[in-house]
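> Here's my sequence, what's the structure:
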Amino acid sequence: MEQITFLNPQFFWLFLLIPFAIAWLFWKRKHQTPTLKISSTKGFKASTSFLVKFKPYLGVLRIVALCSLIIALARPRTVDISNKTKTTKGIDIVMAVDVSGSMLAKDLKPNRMEGLKEVAANFASERPNDRIGLVVYASEAYTKTPVTSDKAVVLEAIKSIKYDQVLQDGTGIGMGLATAVNRLKDSKAKSKVIILLTDGVNNAGFIEPETAADIAKQYGIKVYTIGIGTNGMAEFPYAQAPNGEILFQRMKVEIDEKLMQSIAKKTDGKYFRATSNDKLAEIYNEINKLETTEIEELKFYDYDEKFRGFVLFAGLLLLIEVGLRNTVYRSFI
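I've put the predicted structure just below:
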């Protein structure tokens, strides 16, 4: 059965009057029926006519009609609610990801790159109303996915990130940041954000990171920087065996935190250090909370009023009662 709500449920209190109405009808019926005192009724034949038996129930039609009218006054109705969300102030976000060989280090599980991909995919999925783009960089940088609202494209791009030596190895932080800025500089979004992730120091590219940060500031782009890597030593790739297997050795983790802090401060962003998978997830969750999108939710209510049927039913019962009293039972006093 459909869910029915009542606009005026206070009218149900009128049901308390029903017992009094029944008592009144019973009392009135007794006083409307004439009485005749005789010594014996043997000379009278009892009538078994249906009409005679039905007459006492005319009052029942009136009571049922009254109940139906009370329900109609309570305004039963069903409602179909449809929601529509409208992004009033969207955010354009570009994730600039370091894909140099050092991202294969195993201080995050199974390695830095795979740990990042999982967290970045969750981040993108949790922002359905924003546009997201993806830039990858090593010694050079390129746009893997332009800023788009198609989350399936973004998630597929994140999934396909890998160390494939397409880019010359190295860490060009300035190149990655400048490429990300180029994707956002013409954006009309109310907020423009870059999430810049690296695990090393700037040692490649022809654009200085500070210069790229100045350009980001000029375009009103906020940069959140993330240094990924544990404190101390980690299993780093250092060579590739003839069979293609990558060889690892323990090396000291080195991240230019001062540079990352400077970029973030200059653009009104924030610097984070991700030393584990859980810490990296916490960082993305914090950025998710810092960059909130204003959403306007519109609700549309479609009411289907049900009281008309009860009114018609009550009217029909009253019509039957009045008709019978003035036709079939007219001879009865």
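> rest of the way, CA atoms for contacts and neighbours
Noted.
> residues in contact with Thr148?
Listed by CA atoms under 8 Å, 6 or more residues apart in numbering, the contact set of Thr148 reads Arg131, Ile132, Gly133, Val154.
> what does Ala180 give?
Going by CA under 8 Å, 6+ apart, Ala180 touches Val94, Met95, Ala96, Leu134, Val135, Thr143, Ile194.
> which of those residues sit farthest apart?
In those, two members sit farther apart than any others by CA to CA. They are Thr143 and Ile194, at 13.1 Å.
> Compare neighbour counts for those two and give me the winner.
Regarding Thr143 and Ile194, a neighbour count based on other CA atoms under 10 Å identifies Ile194 as having more, with 28 against 18.
> and this one, so I can compare the two:
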Amino acid sequence: MTILYPTFLWLLIPILVLFFQNLDSFKNRIHIIILFLVILSISRPVIKESPKEIEIEGKNIIIALDVSYSMNARDVKPNRYEFAKSTILSLLKLNPNDNIMLIVFTSNPLILSPATTDHPLIEIALNSLKREFIMTKGTSLENLFKKVVSINIGSQNLILITDGGEEEDINSDILKSSNISLTILAMGSKEGSIIQNRDNRVLKNEEGELVISRINPLLKSLTTSYFTASNSPQDTANKIYKSIDKKAQKSKKMQYSYLELYQIPLFLAMILFFMLHTRWVTYLKNSKLFNLNLNIKLF
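Okay, the predicted model is just below:
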């Protein structure tokens, strides 16, 4: 037998003290025994059965989100970053068995959440991200690809969400030699958009010219799984997921089952409580099991 929540058993110490301090009262003794049985029940005694290996259909997915300044552009509503963020939140809801890692990047990548099937945890990490605290500027896909290749979580699907930055040469050979399938969600438009800062001022370069951010055309050459923002984040997430769903691989997981025993002490506690507060109490008083030696003292 195994106790799944042994911490609750510490409550038995004061229960035993109370028991020996109240030997003169029959009802008090029975109430304490009932409490003892309830605590034993909530500590969840079980018999552990043999583990079974089951197959689950899920994917190893790395989501890489560009958080550079150009993601503030509003050619996608409300802006590129907020649309991308909503798309990720929609992706997290599509398959609870997917093992997902979240990386944010500018010139350098940062693992925001390690690979996990606990998708609400990833959602909390994403919602907690404060982009204004990210000091580095620009976008480096090469540094991102090097980081992704160094991560060993088996066969991987990389969902890259970016506008591509201003890189004139993207080294895709880094991914080709690895077991990584690349899917790109290109944020922005061909025409491009101005960028506004937090004060709603238009961003200008050193020459005083307006900075126009466009989708980097080199992105499309990196993969055949290339998407742009649809009418809604949900539609966009569905399109991306359908493209990688056919690549799903079944993984094996050990599942443990238990024979629950908590019902036994709980049932006994209910029976004792019922008998104590009905005419059946006389049977308890006459029972040798509960006719304790009243001369017992606690030392």
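> Mind picking the two most distant members of the contacts of Thr148 of the first structure?
Using CA to CA, the contacts of Thr148 of the first structure span at most 9.4 Å, a distance reached by Arg131 and Val154.
> who has more neighbours, the two?
Remark: of Arg131 of the first structure and Val154, Val154 carries more neighbours, 24 against 21, as counted by other CA under 10 Å.
> Roughly how far does the more buried one sit from Ser102 of the first structure?
Counting by CA to CA, to the nearest Å, the gap from Val154 of the first structure to Ser102 of the first structure is 24 Å.
> Quick check: nearest residue in space to the spatially most central residue of the second structure, chain neighbours excluded?
Taking CA atoms, centre = their mean, the centroid of the second structure lies closest to Asp118, which sits 2.3 Å from it. Spatial nearest neighbour of Asp118 of the second structure, excluding adjacent residues (CA to CA, 6 or more residues apart in numbering): Pro96 at 7.8 Å.
> So the counterpart of that neighbour in the first structure, which state does it fall into?
Under the alignment (TM-score structural alignment), Pro96 of the second structure maps onto Pro128 of the first structure. The local conformation at Pro128 of the first structure, judged by DSSP: H, G, I helix; E, B strand; the rest coil, is coil.
> Repeat that for Gly164 of the second structure.
Following three-state DSSP, Gly164 of the second structure is assigned to coil.
> try Asn152 of the second structure
Secondary structure for Asn152 of the second structure, judged by three-state DSSP, is coil.
> Kindly tell me how buried it is, as a neighbour count.
8.
> Next one: it from Leu144 of the second structure, what distance?
In terms of CA to CA, Asn152 of the second structure sits 15 Å off from Leu144 of the second structure.
> And Ser107 of the second structure, by the same measure?
Separation of Ser107 of the second structure from Leu144 of the second structure (CA to CA): 8 Å.
> Kindly report the same for Lys252 of the second structure.
Distance of Lys252 of the second structure to Leu144 of the second structure, given as CA to CA: 29 Å.
> More neighbours: which of those two?
Between Lys252 of the second structure and Leu144, counted using other CA under 10 Å, the more crowded position is Leu144 (21 against 12).
> where's the counterpart of that one in the first structure, which helix or strand?
Under the alignment (TM-score structural alignment), Leu144 of the second structure pairs with Gly176 in the first structure. Assigned by DSSP states H and E, Gly176 of the first structure belongs to helix 173-184.
> Now do the same contact list for Lys106 of the first structure.
So Lys106 of the first structure contacts Arg112, Ala234, Glu235, Phe236 (CA under 8 Å, 6+ apart).
> Strands - which of those residues land there?
Counted as lying in strands by DSSP state E, out of those, are Ala234, Glu235, Phe236.
> quick one, what contacts the first one?
To tie it back to what came earlier, the one meant is Ala234 of the first structure. Per CA under 8 Å, 6+ apart, neighbours of Ala234 of the first structure: Ala105, Lys106, Asp107, Gln249, Arg250, Met251, Lys252, Val253.
> looking at the alignment, what does it pair up with in the second structure?
Ala234 of the first structure maps onto Ser193 of the second structure when the alignment is built from TM-score structural alignment.
> how near is that match to Ala73 of the second structure?
Applying CA to CA to Ser193 of the second structure and Ala73 of the second structure gives a distance of 6 Å.
> swap in Leu219 of the second structure?
Distance, Leu219 of the second structure to Ala73 of the second structure, using CA to CA: 18 Å.
> More neighbours: the two, which one.
A count of neighbours by other CA under 10 Å puts Ala73 above the other of Leu219 of the second structure and Ala73, at 25 against 20.
> any idea what sits nearest the more buried one, other than its immediate chain neighbours?
Among residues not flanking Ala73 of the second structure along the chain, Ile195 sits closest, at 4.8 Å (CA to CA, 6+ apart).
> show me the contacts for the one you found.
Contacts of Ile195 of the second structure (CA under 8 Å, 6+ apart): Tyr69, Ser70, Asn72, Ala73, Arg74, Val202, Leu203, Val211, Ile212, Ser213.
> Same check for the residues you listed, but in the first structure.
Shared with the first structure under both residues aligned by TM-score structural alignment, their matches' CA atoms under 8 Å, the contacts from those are Ser70, Asn72, Ala73, Arg74, Val202, Leu203, Val211.
> Show me where the first structure has its strands.
Using DSSP E, the strands found in the first structure span residues 5-6, 76-89, 91-98, 131-137, 141-148, 191-198, 221-228, 233-240, 246-252, 271-274, 294-305.
> Let me have those strands in JSON lines, adding distance to Leu69 of the first structure as columns.
As requested, the strands of the first structure are exported to JSON lines (distance: least, CA to CA, whole Å):
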{"stretch": "strand 5-6", "distance to Leu69 of the first structure": "14"}
{"stretch": "strand 76-89", "distance to Leu69 of the first structure": "11"}
{"stretch": "strand 91-98", "distance to Leu69 of the first structure": "55"}
{"stretch": "strand 131-137", "distance to Leu69 of the first structure": "55"}
{"stretch": "strand 141-148", "distance to Leu69 of the first structure": "58"}
{"stretch": "strand 191-198", "distance to Leu69 of the first structure": "58"}
{"stretch": "strand 221-228", "distance to Leu69 of the first structure": "64"}
{"stretch": "strand 233-240", "distance to Leu69 of the first structure": "80"}
{"stretch": "strand 246-252", "distance to Leu69 of the first structure": "83"}
{"stretch": "strand 271-274", "distance to Leu69 of the first structure": "68"}
{"stretch": "strand 294-305", "distance to Leu69 of the first structure": "14"}
